[in-house]
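*Asks:* when you get a sec, could you give me coordinates for this:
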Amino acid sequence: MNADILTSVLVGLAILVGCLGIILPVLPGSILIAIGVLVWAIVIGGPMAWIIFAVVAVFVAGGMSASLVLTGRKLKEMAVPNRSVLLAGVLGIIGFFVIPVVGLPIGFIAGLYLAEHTRLHDAKEAWASSWGSLKAIGIGTAIEFVLALLAAITFGIGNLIHFLG
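*Replies:* The predicted model follows:
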């Protein structure tokens, strides 16, 4: 098996893990995708590989930016402080280890609700704020995931061009 094939397979796996890392944020998914395709472009070489990397980098940067900007803007509109999201993240990570895989979203939701309940002192308002925050985070994640899939498709097209062209 030559280096081109091995690199393409390993980078394809890295892209798969990266896409999963966007949905279950244990790994920095978009960054993993970009680094994987950068390695692929270095190994494959040539203008086509670098064009593919540039397109992938644009998709990845767009996805990360859209996710951060849209989520941040919505959370700011709702006056949800960063510490609530930080506490949710910490409890999500703890939940991941207590209840593997499903503990991450359970811990995140519980942490967000607890932080908002502590801040607002009203269960109904805390749930409304938490639900709005979860929707904002979900929309940002969905946009980042769609752009990561476009990056994966671009990588696939690059492989088709390289191996069949």
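*Asks:* C-alpha from now on. contacts and neighbour counts both.
*Replies:* Will do.
*Asks:* any idea how far Gly95 is from Leu16?
*Replies:* Using C-alpha to C-alpha, to the nearest Å, one gets 24 Å for the distance from Gly95 to Leu16.
*Asks:* show me which of these two is the more surrounded one.
*Replies:* Shown here are Gly95 and Leu16; by other C-alpha atoms under 10 Å, Gly95 has more neighbours (21 against 17).
*Asks:* residues contacting the more buried one?
*Replies:* 102-108 (C-alpha atoms under 8 Å, 6 or more residues apart in numbering).
*Asks:* which of these are buried, as a ChimeraX select command?
*Replies:* A single ChimeraX command is used to select the members of the contacts of Gly95 judged buried by 16 or more other C-alpha atoms under 10 Å:
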select :103,104,105,106,107,108
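*Asks:* so who does the residue positioned nearest the centre of the chain touch?
*Replies:* The centroid of the chain falls nearest to Ile22 when counting by C-alpha atoms, centre = their mean (2.6 Å). Residues in contact with Ile22, defined by C-alpha under 8 Å, 6+ apart, are 28-30, 141, 144-145.
*Asks:* would you do the same for the sequence below? I want to compare the two.
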Amino acid sequence: MGVWQLLLVGLVMALGLVGAVVPGVPGRWLVWAALLWWSLAERTGVAWVLLVAATVLLLVDQVVVWLLPSEGGRGGGMTRRIAPWAGFGAVAGFLLLPVVGAVPGFVGGVYVAERRRLGGHGRAAAATRAVMREGGTGALVELLACLLVAAAWLVVVVKG
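*Replies:* Predicted structure coming up:
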């Protein structure tokens, strides 16, 4: 697979990561489609194992999101105002403290967005809890699964 095609696959995965936190965009399916594209082009054992593992992870992720108690449904608490902050926080946390750092980063991003909107700590903390109850947790679970798939793909591509 050429460099340009790898960049396009990475771009589709990045779009999927954005879609994981933006309501109405099929994030996990964009990440999976990019991985499928890469696997079909590579045709190696590692590519197929990664595709199967990612498929299982993303299916389990979808079931978990469906089973989460949510007052507002998937993405109900995530607005277009909060999504960039939450996504940036999760990615930064994921990079600083691999895997587990995405959780406090996501919640911290939601808090920062609400703090900017509401001004005070108490009201921002209450709004953050409300966002997480109303669908933010589902967005976090989906983003974490997509980050794991994208990171695994990136490690395989870099290691060659």
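*Asks:* and the TM-score between these chains?
*Replies:* Here the TM-score for the pair of chains, by TM-score structural alignment, normalised by the length of the second structure, is 0.60; 116 aligned residues with a C-alpha RMSD of 3.1 Å.
*Asks:* ok, back up a step: if you map the contacts of Ile22 of the first structure onto the second structure, which are still there?
*Replies:* With the contact criterion set to both residues aligned by TM-score structural alignment, their matches' C-alpha atoms under 8 Å, these that also touch in the second structure are 28-30, 141, 144-145.
*Asks:* out of the residues you listed, which is most surrounded?
*Replies:* Busiest of those [other C-alpha under 10 Å] is Ser30, holding 29 neighbours.
*Asks:* show me what that residue lines up with in the second structure.
*Replies:* Using TM-score structural alignment, the equivalent of Ser30 of the first structure in the second structure is Arg28.
*Asks:* from Tyr111 of the second structure, how far out is its match?
*Replies:* According to C-alpha to C-alpha, Arg28 of the second structure and Tyr111 of the second structure sit 24 Å apart.
*Asks:* so which strand or helix has Val80 of the first structure?
*Replies:* Using DSSP states H and E, Val80 of the first structure sits in no helix or strand.
*Asks:* and it, how many residues sit next to it?
*Replies:* Neighbour tally, Val80 of the first structure, other C-alpha under 10 Å: 20.
*Asks:* my read is that it contacts Ser129, right?
*Replies:* Yes: in terms of C-alpha atoms under 8 Å, Val80 of the first structure counts as a neighbour of Ser129; the distance is 7.4 Å.
*Asks:* buried residues in the helix or strand in which Phe97 of the first structure is found, which are they?
*Replies:* Secondary structure from DSSP H and E places Phe97 of the first structure in helix 82-98. Across helix 82-98 of the first structure, burial judged by 16+ other C-alpha under 10 Å covers 84-85, 87-96.
*Asks:* hmm, back to that, make TSV out of the contacts of Gly95 of the first structure and add secondary structure and distance to Ala3 of the first structure.
*Replies:* Listed next are the contacts of Gly95 of the first structure as TSV, based on DSSP: H, G, I helix; E, B strand; the rest coil; distance: C-alpha to C-alpha, whole Å:
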residue	secondary structure	distance to Ala3 of the first structure
Val102	coil	37
Gly103	helix	39
Leu104	helix	37
Pro105	helix	39
Ile106	helix	42
Gly107	helix	42
Phe108	helix	41
